[in-house]
Structures are given as C-alpha cells and as structure tokens.
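Chemist: got a sequence here, can you build the structure:
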Amino acid sequence: MEYLGYLASIVIGLSLGLIGGGGSILTIPILVYLFKVNPELATSYSLFIVGITSITGSFSHYKMGNLQLKSALVFAIPSIVSILIIREVIFPQIANTLFTIASYTVSKNLLIMIVFSVLMILASISMIKKRPEKDSFTETNFTQLAIIGFVVGIVTGFLGAGGGFLIIPALLFFANLPMKQAVGTSLLIISINSIIGFAGDVYIGTPIDYKFLITISIMAFIGMLIGTQLSKKIDGSKLKPLFGWFVLVMGIYIIVKELFF
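Modeler: The predicted structure is shown next:
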C-alpha cells in the first residue's frame, strides 16, 4: 500500500501543475488510507505537502508570466487570518469524541473525513460543470476577492486542503484573469496559505515526521514538474471534468467507508 501511496503522491503534483487545484483533495485520502496516518495529523501533513509542491509550481508559472501578485495578496492575506484562527484557536478545542448515538460514536477524526468527503463532492461538481463565459468587465473586485479568500482560509484551516477549486473561479470572475494566469496565481495563494498553516501547527507542537513528509513531497514535486510542462501543451480546463468525476467517486467512497465499514 505504501508503494501505491508514493505513486499516488505523484498525481498530487500532476494535478496542481496541470489544473491548478485538486491535488490537496487527493492528499488527505492518500495519507489516511494508503499510509494509515491519523486524519487530524494528515491535515497538517497535507498543508506541508501541498504548500511545498505549490511553491515549485508557482515559480514555474511566474517564469511563464502567469502570476498576478496583487490579486494573490488580496486573496491570501484574509485567508491567512482565517487559517490561523481555525488551526491555532478553534481546532485544538474540538474534543476527540464529539457525541455518541446509541452505540455509534462520532469522533473528531470521523468529522474530519466526512466533512472532507463533502468538500470533495462539492469540488467535483465545480470541476465537472462547464463554466459560463466571463463577462467583458475588466475591473477586479478586490472586496469580493478578499471575502472569498477568508472563506477559503476556513476550508484550508479545518481540512488541510488548498481550496484550488474555490480559488480559481474567484480569480476568473472577480480578478478577471485568463485561465492560465488563474492557475498560476492559484498555486501561489495555495502555497502561502498552506505553508503558514503548517508553520502554525509546528508552533503549537504538532508531532511531525519530516523524513516521511519530504519523501512524499519529492514525489509530488516530480508530478508538479510534469504537470507544469504539460500545461504548456494541454488545456487543463479540458481535463478538469474527467478529474472531477474521479474526485466524485472518491468522495462517495469515503462517506460509505467511514459510516458503514
């Protein structure tokens, strides 16, 4: 299962490099089901893996001229605030056992996986659904961009997911960016959010296996390089629906497995 996990880790980077999102959606299931990492710890590991991989991808997109720094910062700053509130204040206060119904116990780890699977299903719908063409406006709505940034930070903080499926539509419709620039800018935002979230976890004493993390990150890094190069030749938006169907099946599988097995 570990070898399968390392192979699957390449797909994390491949997805991030090619379509600017989706990689973090795969990271938690890979860590939990293939490497048997505790779900709560997996959210911390996911932040590191996705953050490091996204930094590499955003640098590659910067060299290709696909980064809009101002839009990225307007989005990322409120995201950072909500991430730190969730991970350093709210998350540690959630009890390991939430409640019991008859003989069925709802734990913190179960809550993480169920909420994450719902996120996967929502993300898959976003990927599958064909986006309407953008209006002809050229002005960036920085207020709405910042609000969405705060919301994405909540998702990232609770689940360790980068939120690329939310970031890219925001950049397309509120920052008025072309698809390739939205992908590159999304990677920069994801890297900022994820690394700061992980740094916060280290600060509060979360136990980290750095050797394991670096190994997974190297595999994801290889996938990122491949995905970034492929993005020059392949339109990632055309591959997104196919990836969306895969994420949908995975989300349903997690719900069934966690609730009934």
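Chemist: CA only for contacts and neighbour counts going forward, please
Modeler: Fine.
Chemist: where exactly do the helices run in the chain?
Modeler: Along the chain, counting by DSSP state H, helices occupy 2-19, 23-29, 39-63, 69-84, 108-128, 142-159, 164-173, 179-203, 210-230, 236-260.
Chemist: what's the closest of those to residue 134?
Modeler: Evaluated over those, closeness to residue 134 peaks at helix 164-173, with 6.5 Å, by C-alpha to C-alpha.
Chemist: any idea of the angle the closest one forms with helix 69-84?
Modeler: Angle between the axes of helix 164-173 and helix 69-84 is 150 degrees (criterion: axes from the mean of the first three to the mean of the last three C-alpha atoms, to 10 degrees).
Chemist: please give the structure of this sequence too, so both can be compared:
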Amino acid sequence: MSAVIAAAGVGLLVGVVVGTLGAGGGILSLPTLVYVLGQDPHAAATASLVIVGATSVVSLVPHARRGNVLWRPGLVFGLLGVAGAVGGARLAALVDGDLLMVLLAALLLVVSAVMLRRSLADRGRADDGVPAPPSSSRLTTAVLTVAVASLVGLLTGFFGVGGGFVVVPALLLVMRVDIRRAVGTSLLVIAVSAALGLAGRIGQDHAVDWPVVAAFAVTSMLGGLVAGRFSARAKPRTLSLLFALLLLAVAVVTGLQAVPALLAG
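Modeler: Below you'll find the predicted structure:
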C-alpha cells in the first residue's frame, strides 16, 4: 500500500511536468520506478510507457483547444519512428539494467547541455516565441526530420520513455516550431511513440506491478490536465530553460545512482 501511495504522489509531479513542458514524464517516471519504488529497470521501462502514453493523451487536450498541436506533422513524426521503437524494445532486452540507466543519464546530459546553450543564447533576443527563419533547405529539413523521428522511436523502445526530451528540441531546432507548439505537438508524438514502444515489448516477460502503475498513471493524468494551462501563461524562454534544467537535474541524480550500481555489479 505504501508503494501505491508513493507512486500516486510522484505521478502527480510527473503529470505537472508533462502538462507544462510537454516532456519529462518518462525521464522522471523511469528513475522513480527503479530507485524509489524498487522495480526492475526493464519492468519499469514497460510501466513507464503506459504511464507516459496515458498522461500525454490527457495532457494533449488543453493544448489542442488552444491550437498548439500540429496534428499532421505530429502524427507523421511519431509514425516515422515505428521501426526504431520496435527495434529499440528488442535491443533493450539484451542490455543489463544498470547499464541501461547509465546510458539514460549520459543521454540526458547531452540533451540538457544543448538546450541550456540555446536558452542562454536566446537571452538577448525578443522573447516572443517566434522561431528564427529557416536556414536550411526543405530537403535537408526533411532528412533531419526522418532521422530524428527514427531516433525518437529507438530511444522510446530502448529506454521506455516517451522521447519528449528529444522531440521538443527537435521541433524547436529542426522544424523551427515555436516553444508552445513544440510542447503541444510533442505530446501527440509521445503518445504515438509510447504506443509503438509498448507494441515492441509484446512477448517480453517482465513482472510489472500494475497497482503501482495504475496509481502512478491516474494521478499523472490529473496533474497533466491541470498543468497544461500553465504553459499558456509562461514565457517561451522560461519554458525552454526549465526544460533544460529538469533534464540536467534528472541526469545527475540518475547517474549518481546508476554508475555505482553498475561498477558494483
């Protein structure tokens, strides 16, 4: 019962993060399920996909009502990652759990560094949420979009996360979408990617604690639905900076837990 209560409390926090930033659910839920609730990393990855997928669908509603969801690009982006999602899920089964968490921490450090650099570089610019004019050709943008979508699918299947920590920067930097539309559209991409990642895990024998997952998911969905309104009032650069700092914090905490465990094993 204590695990269910703890999962509900953390789920509320995850939902707030997802609803506000359009990402972060998987990178919070996965370490929490492993290091706070004591689940096996592989089982936690499967549970994380259920939680993040459900939360993203609910959090999508307030963003869609404000017109901040690009439906066609979002669906295309998500579906382009189908091969990566299935392949990543199969590959994850071959990797040690502690190594899986170390790799996640390393990835988050890289992405947070890129986002922090961009946020700080934008400090002197007008904070109106309008992206800079495209500097690349349509062909280059299309190739980059396919490559990033495939990468998101791979990361989703491999780590059991929604891939929002890659989708938001990708929409900002590759597709030149403003931060509010990046947040809203990323929720659609995450939902599609989570469904594909779960499909890739069919047949894998992982003991998922479903009461804990259910408590986590329900409160996460509630938090996401409420917090979706906050992003409409926040400054775009503030959202970008918060997102980068969140990634950095989770990377450090996960690394401090995972690296000693891997070395001890």
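Chemist: any idea which of the helices of the first structure is most buried?
Modeler: Highest mean neighbour count of these: helix 23-29, a mean of 27 (counted as mean count of other C-alpha atoms under 10 Å).
Chemist: Provide the aligned range in the second structure for that helix.
Modeler: Under TM-score structural alignment, helix 23-29 of the first structure corresponds to residues 25-31 of the second structure.
Chemist: how big is the offset of that stretch relative to the first structure?
Modeler: Following superposition, stretch 25-31 of the second structure is found to deviate from the first structure by 1.2 Å on average (mean C-alpha distance after the TM-score superposition for the first structure).
Chemist: quick one: that stretch to chain centroid distance?
Modeler: 8 Å (C-alpha atoms, centre = their mean, to the nearest Å).
Chemist: and what of stretch 82-100 of the first structure?
Modeler: In terms of C-alpha atoms, centre = their mean, the centre of stretch 82-100 of the first structure is set 19 Å apart from its chain centre.
Chemist: who touches that stretch?
Modeler: The contact list for stretch 82-100 of the first structure (C-alpha atoms under 8 Å, 6 or more residues apart in numbering) reads 105-109, 150-151, 153-158, 193, 197, 200-201, 204.
Chemist: please redo it, this time with the cut-off set to 6 Å
Modeler: Identification of contacts with stretch 82-100 of the first structure by C-alpha atoms under 6 Å, 6 or more residues apart in numbering yields 106-108, 150, 153-154, 157.
Chemist: could you do stretch 220-237 of the first structure as well?
Modeler: 9-14, 17-19, 53.
Chemist: from these, which single one is nearest residue 171 of the first structure?
Modeler: residue 19 (13.6 Å).
Chemist: gap between the closest one and residue 61 of the first structure?
Modeler: Distance of residue 19 of the first structure to residue 61 of the first structure, computed by C-alpha to C-alpha, to the nearest Å: 12 Å.
Chemist: then residue 219 of the first structure?
Modeler: 19 Å.
Chemist: and what of residue 86 of the first structure?
Modeler: Taking C-alpha to C-alpha, one finds residue 86 of the first structure at 30 Å from residue 61 of the first structure.
Chemist: circling back to that earlier point, which members of the contacts of stretch 82-100 of the first structure are the farthest-apart pair?
Modeler: Maximum distance among those (C-alpha to C-alpha): 28.1 Å, for 106 and 150.
Chemist: which residues does residue 197 of the second structure contact?
Modeler: By C-alpha under 6 Å, 6+ apart, residue 197 of the second structure lies in contact with 85, 156-157.
Chemist: closest to residue 30 of the second structure out of those residues?
Modeler: Comparing these against residue 30 of the second structure with C-alpha to C-alpha places residue 156 closest, at 11.7 Å.
Chemist: just checking, that closest one touches residue 162?
Modeler: Yes. Between residue 156 of the second structure and residue 162 there is a contact at 5.4 Å, judged by C-alpha atoms under 6 Å.
Chemist: report the central residue of the second structure.
Modeler: residue 164 (3.2 Å; C-alpha atoms, centre = their mean).
Chemist: quick one: contacts for that one?
Modeler: Contacts of residue 164 of the second structure (C-alpha under 6 Å, 6+ apart): residue 23.
Chemist: cutoff 7 Å now
Modeler: 22-24, 186, 190 (C-alpha atoms under 7 Å, 6 or more residues apart in numbering).
Chemist: just checking, what residue in the first structure corresponds to it?
Modeler: Residue 164 of the second structure maps onto residue 164 in the first structure, by TM-score structural alignment.
Chemist: any figure for the gap between that match and residue 24 of the first structure?
Modeler: Distance, residue 164 of the first structure to residue 24 of the first structure, using C-alpha to C-alpha: 8 Å.
Chemist: what's the local residue count around residue 100 of the first structure?
Modeler: 10 (other C-alpha atoms under 10 Å).
Chemist: could you do residue 136 of the first structure as well?
Modeler: Residue 136 of the first structure, neighbours per other C-alpha under 10 Å, totals 7.
Chemist: do the same with residue 134 of the second structure
Modeler: For residue 134 of the second structure, using other C-alpha under 10 Å, the count is 12.
Chemist: relative to residue 4 of the second structure, how far out is the closest residue to it other than its chain neighbours?
Modeler: Closest residue to residue 134 of the second structure apart from its sequence neighbours, by C-alpha to C-alpha, 6 or more residues apart in numbering: residue 176 at 6.7 Å. From residue 176 of the second structure over to residue 4 of the second structure the distance is 41 Å, taken as C-alpha to C-alpha.
Chemist: now do residue 259 of the second structure
Modeler: Residue 259 of the second structure is 27 Å from residue 4 of the second structure, by C-alpha to C-alpha.
Chemist: sorry, back to before: Throw the helices of the first structure into CSV and include distance to residue 135 of the first structure, thanks.
Modeler: What follows is the helices of the first structure, written out as CSV (distance: least, C-alpha to C-alpha, whole Å):
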stretch, distance to residue 135 of the first structure
helix 2-19, 22
helix 23-29, 29
helix 39-63, 25
helix 69-84, 18
helix 108-128, 19
helix 142-159, 16
helix 164-173, 8
helix 179-203, 14
helix 210-230, 28
helix 236-260, 18
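Chemist: what span of the second structure lines up against stretch 49-67 of the first structure?
Modeler: Per TM-score structural alignment, the counterpart of stretch 49-67 of the first structure in the second structure is residues 51-69.
Chemist: re earlier: common neighbours of residue 156 and residue 162 of the second structure, please.
Modeler: Common neighbours of residue 156 of the second structure and residue 162, counting by C-alpha under 7 Å, 6+ apart, are 193-194.
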